[in-house]
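>>> Requesting a structural model of the entry that follows:
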Amino acid sequence: MEAECQALIEIFDRFDVTVYRTEELTDEMVAANFGEKWLVNGYMTSYSRDPIFVVGDNVIELAPGAPNRRAELLAYRKLLYDRVEPTSAKWVQMPMADARNLTDPEYTKETHAALEGGDLLVLGKTVLVGTSLNPKVGSSALGFEWLRDLLEPQGYTVERVRIGEEFLHLDVVLSVPRDGVAILCPDAFVDGIPSYFDGWDLIEVTKDQAQFLACNGMPLDPDNYILGYNDVEDGSTVQEGLEEHGITVHRIAYENHTEDGGSIRCTCHPLVRELS
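Next up is the predicted model:
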C-alpha cells in the first residue's frame, strides 16, 4: 500500500501539488484518548478522504459512522494545527456520538449525525452528500442535515443523494473529472441520477465495476485525471470515455488499496483548491 501511495505522490509532484502525510497512529495514542478497550475496534489512517472535509473556508472534522474510523483524527491533529490554525479558515468539529451506541450489536448510523468524506462531493457552490441504505456504514440522514444547516447560510446548496446498500460511499459510484462530464454507475442511485447532471456527458459503469472502484479516481485539473486499476477492474471503460473527451489519464496499479476497500480519491483530501 505504501508503494502505491508513493506512485500517487510522484504524479502529484509532477503537477506541483504539495503533499502532507499524517502522523503514525499508535496503540498508545488510541488507548490514551479512547481507553484500552477501544483497541478491539482497530484503527486505520489509509484513507484521508473520510475523517475531514474542506469546503470553501471550512475545515470540518467529521464523525465517521464506523467504530474503527473514530480514532483516526488523532493522526491529523498536528497537520491541521500547523496548516489551518495560522489561517482565517473556520475549523469545525462535528457533534460526537455516544461511543456506547457505536459498539452496540444493534448499531445503526441513523441514530446520530455521521459523515464520511467519501460521501461528500463539492461542485462549485453545490455539495452532494451520499447516504448509503446500508444502516451500519457511511453517512447518515442526520449527518446530511447537520452539514446542510452549516453550509446553506454560507450560500451553498446541499443535496442528499441516496445510494444502494451495497455501496459504501458516493465516490464509489460517482466522479466528476470536469464540468459537463461525469463518471457514474446509474444503477447505484436509489432516486435516479441527480438532476444536477441533466444534459451532461456520462461515462457509465456497471455495479460490478463500481464495486471494484472504477469511479474512484482523482481529477487533477480539467485535462488530467488519475485512475487506479486492479486485477479485476482494468479501468479501460473509464479511460476510453475520458480520452474521448480529451482528458489525459494517469494510471496507477492500486490493487492493495482496492482489496482494503479504497482507491485514489479515498487516499487523499485537498486542503487548498486553487481555481483558475
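
>>> all contacts plus neighbour counts: C-alpha atoms, from now on.
OK.

>>> May I have the residues that are in contact with the most centrally placed residue in the chain?
Residue closest to the mean C-alpha point of the chain, counted by CA atoms, centre = their mean, is Gly118 at 2.2 Å. Counting by CA atoms under 8 Å, 6 or more residues apart in numbering, Gly118 makes contact with 49-50, 169-172, 265-266.

>>> now do 6 Å
49-50, 169, 171 (CA atoms under 6 Å, 6 or more residues apart in numbering).

>>> Name the residues of whichever helix in the chain runs longest that are buried.
Across the chain, the longest stretch assigned as helix under DSSP state H is helix 2-14. Neighbour-count burial for helix 2-14, counted by 16 or more other CA atoms under 10 Å, picks out 4-5, 8-9, 11.

>>> likewise stretch 161-181?
Quick answer for stretch 161-181 (16+ other CA under 10 Å): 161-165, 167-178, 181.

>>> Now the second one, please; I'll put the structures next to each other:
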Amino acid sequence: MNLNIQNETSRLKAVILGTTKSIGAIPSIAEAYDPKSIQHIKAGTYPNEEDMEKEIEAVAAIFNKYDVTVYRPKVILDYNQIFSRDIAFVIEDKLIKANILPDREREYEAIQHILDKIEKANIIELPEECHVEGGDVMPWNDFIFIGTYSGEDYKDYITARTNMDAVIAIQELFPHKTVKAFELRKSNTDPKENALHLDCCFQPIGKDKAILHKNGFLIEKEYQWLLDFFGKDNVFEITKEEMYNMNSNVFSISEEVIISEKNFTRLNNWLREKGFIVEEVPYAEIAKQEGLLRCSTLPLIRD
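Prediction:
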C-alpha cells in the first residue's frame, strides 16, 4: 500500500474506520479518559454498543457510496476500538504510531493486518518521551498543524495527549514542512473547557475554509493566527455548546463532500451555503465519549 496524505480534504481513497463491536462494559469513572465520558457515566447516559453500531455503520455506508476502501481493526473482545485516529496518523507516505495512553496499546496491535500492507520503512515509532495522538495532528499542504500542551502541570492532565517533544520530532521528520503548534485549553473535569485534541476546536475544510472555536486555544494570538490564515469570511466560528457537541469534528471525503452529524443544523446550513455536499449521519451517541467523525477515522490514502 502506498500511503499518501498531504492534507485533510483531498479525495479520500482508503481509510481505517474504527469499530463498535464488543466495546465491553460501561467503564468506571477511574477508567474513563476524558471529562465528557465521565459526565455520561455519572448521569447514566453512557452510550450502548447497539446504538453506536448503527452510527458507525452509517459512515461505512457513505464510504461505500463514494468508493472508498475501508479497513477495520481486528475486534478485541470487551475493548473500545472506536477512535482509530488516536492510535496512528499519516503524513505524506509515512504512518506514525501514536504514543498513546498505555491502557490503549492493544488498539494499535489490532490494525497489524493493515500495517503489514505498508512498507516497514514507512512506519515510524517516535521516541518514548514523545507523546502524541492523531487528533492533534493535521497535515495541511505545506503546514503541519499540531495541538499541544506545554504547561508544567502536563502530567496532571489525562486530557493532555501531545507534548512539545512530539512537535519537535515531527518537525525533524518533515523538515520541508512548517510545523505550527497551538496550545490547547485542558480540563479533566469540565468538557466545555476542554479541547481534548486540536480537532475538537479546529478543522480545515474544502480548499481554504475552516471550523474554529476560540476558547479551545489557550493563547489568543494563536487562535488569531488561524483566523487570519484562513480569513474571517472563510471561517465558521462555533460556540462553546457546539464545541462540546463536537461540531468541528466532521470528516472530509473530498474538497466538496463532508460527513457531518445530522444535528449540527447551523454548521450544515453554512456548509451548504458555501457549496459543500453534506452527508448527514447520526453520531450523537459516539460523541458522548468526546470524539466524533474525524476521531473514528484514520485516512491512509488521498488523491
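
>>> and the buried residues of helix 2-14 of structure 1, which two are the farthest apart?
The largest separation in the buried residues of helix 2-14 of structure 1, counting by CA to CA, is between Glu4 and Ile11 at 11.2 Å.

>>> counterpart of Ser37 of structure 2 in structure 1?
For Ser37 of structure 2, the aligned position in structure 1 is a gap, per TM-score structural alignment.

>>> pretty sure Ser37 of structure 2 is touching Ala287, no?
No - with contact defined as CA atoms under 6 Å, Ser37 of structure 2 and Ala287 do not form a contacting pair (9.1 Å).

>>> Give me the more crowded residue out of those two.
Ser37 (25 against 22; other CA atoms under 10 Å).

>>> residues touching that one, list them.
So Ser37 of structure 2 contacts 288-289 (CA under 6 Å, 6+ apart).

>>> check which helix or strand covers it.
In the assignment (DSSP states H and E), Ser37 of structure 2 maps to helix 35-43.

>>> can you tell me which residue in structure 2 aligns to Leu242 of structure 1?
Aligned partner of Leu242 of structure 1 by TM-score structural alignment: Leu271.

>>> and if you look at Gly130 of structure 1?
Per TM-score structural alignment, Gly130 of structure 1 is aligned with Gly147.

>>> ok, that match to Thr265 of structure 2 distance?
To Thr265 of structure 2, Gly147 of structure 2 is 27 Å away according to CA to CA, to the nearest Å.

>>> Which one's more surrounded, those two?
Comparing Gly147 of structure 2 with Thr265 by neighbour count (other CA under 10 Å), the higher total belongs to Gly147, at 32 against 12.

>>> just how off-centre is the helix or strand in which the more buried one is found within its chain?
Taking DSSP H and E as the criterion, Gly147 of structure 2 maps to strand 143-148. Distance of strand 143-148 of structure 2 from the chain centroid (CA atoms, centre = their mean, to the nearest Å) equals 12 Å.

>>> what stretch of structure 1 does the helix or strand just after that strand fall on?
Under the assignment DSSP H and E, the closest C-terminal helix or strand after strand 143-148 of structure 2 is helix 164-173. Under the alignment (TM-score structural alignment), helix 164-173 of structure 2 falls on residues 141-150 in structure 1.

>>> The matching stretch against structure 2, how far on average?
Here the mean offset of stretch 141-150 of structure 1 against structure 2 after fitting is 1.5 Å, by mean CA distance after the TM-score superposition for structure 1.

>>> sorry, back to before: and what about the match of Leu242 of structure 1, helix, strand or coil?
The three-state label given to Leu271 of structure 2 by DSSP: H, G, I helix; E, B strand; the rest coil is helix.

>>> hang on, the earlier thing: what's the average distance for the strand holding Gly147 of structure 2 when superposed on structure 1?
Mean for strand 143-148 of structure 2 is 0.7 Å (mean CA distance after the TM-score superposition for structure 1).

>>> Between helix 164-173 and that strand, find me the angle.
170 degrees (axes from the mean of the first three to the mean of the last three CA atoms, to 10 degrees).

>>> Check which helices and strands strand 143-148 of structure 2 is in contact with.
strand 137-140, strand 178-183 (3 or more CA pairs under 6 Å, 6 or more residues apart in numbering; DSSP states H and E).

>>> Make TSV out of the ones you listed and add distance to Ile170 of structure 2.
Formatted as TSV, those follow (distance: least, CA to CA, whole Å):
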stretch	distance to Ile170 of structure 2
strand 137-140	10
strand 178-183	8
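
>>> Select, out of the ones you listed, the one closest to Lys94 of structure 2.
Closest to Lys94 of structure 2 of these, according to CA to CA: strand 137-140, at 11.8 Å.

>>> what's that closest one packed up against?
So strand 137-140 of structure 2, by 3+ CA pairs under 6 Å, 6+ apart, packs with strand 143-148.

>>> relative to strand 178-183, how tilted is the strand it packs on?
20 degrees.

>>> Just give the closest residue to the counterpart of Glu133 of structure 2 in structure 1, not the sequence neighbours.
Matched by TM-score structural alignment, Glu133 of structure 2 corresponds to Glu116 in structure 1. Counting by CA to CA, 6 or more residues apart in numbering, Asp50 is the residue found nearest to Glu116 of structure 1 once chain neighbours are left out, at 4.7 Å.

>>> Check the separation of the first and last residues in stretch 37-54 of structure 2.
With CA to CA applied, stretch 37-54 of structure 2 spans 19 Å between its terminal residues.

>>> repeat for stretch 149-166 of structure 2
Termini of stretch 149-166 of structure 2 sit 11 Å apart (CA to CA).

>>> re earlier: nearest to Leu101 of structure 2 among the helices and strands packed on strand 143-148 of structure 2 would be which one?
So among those, strand 137-140 is nearest, using CA to CA, at 16.5 Å.

>>> mean shift of that closest one relative to structure 1?
Mean for strand 137-140 of structure 2 is 0.8 Å (mean CA distance after the TM-score superposition for structure 1).

>>> Can you report how many residues lie near Ile82 of structure 2?
26.

>>> Give the equivalent position in structure 1 for it.
Ile82 of structure 2 maps onto Ser46 in structure 1, by TM-score structural alignment.

>>> From Thr26 of structure 1, how far off is that match?
Taken as CA to CA, the span from Ser46 of structure 1 to Thr26 of structure 1 is 13 Å.
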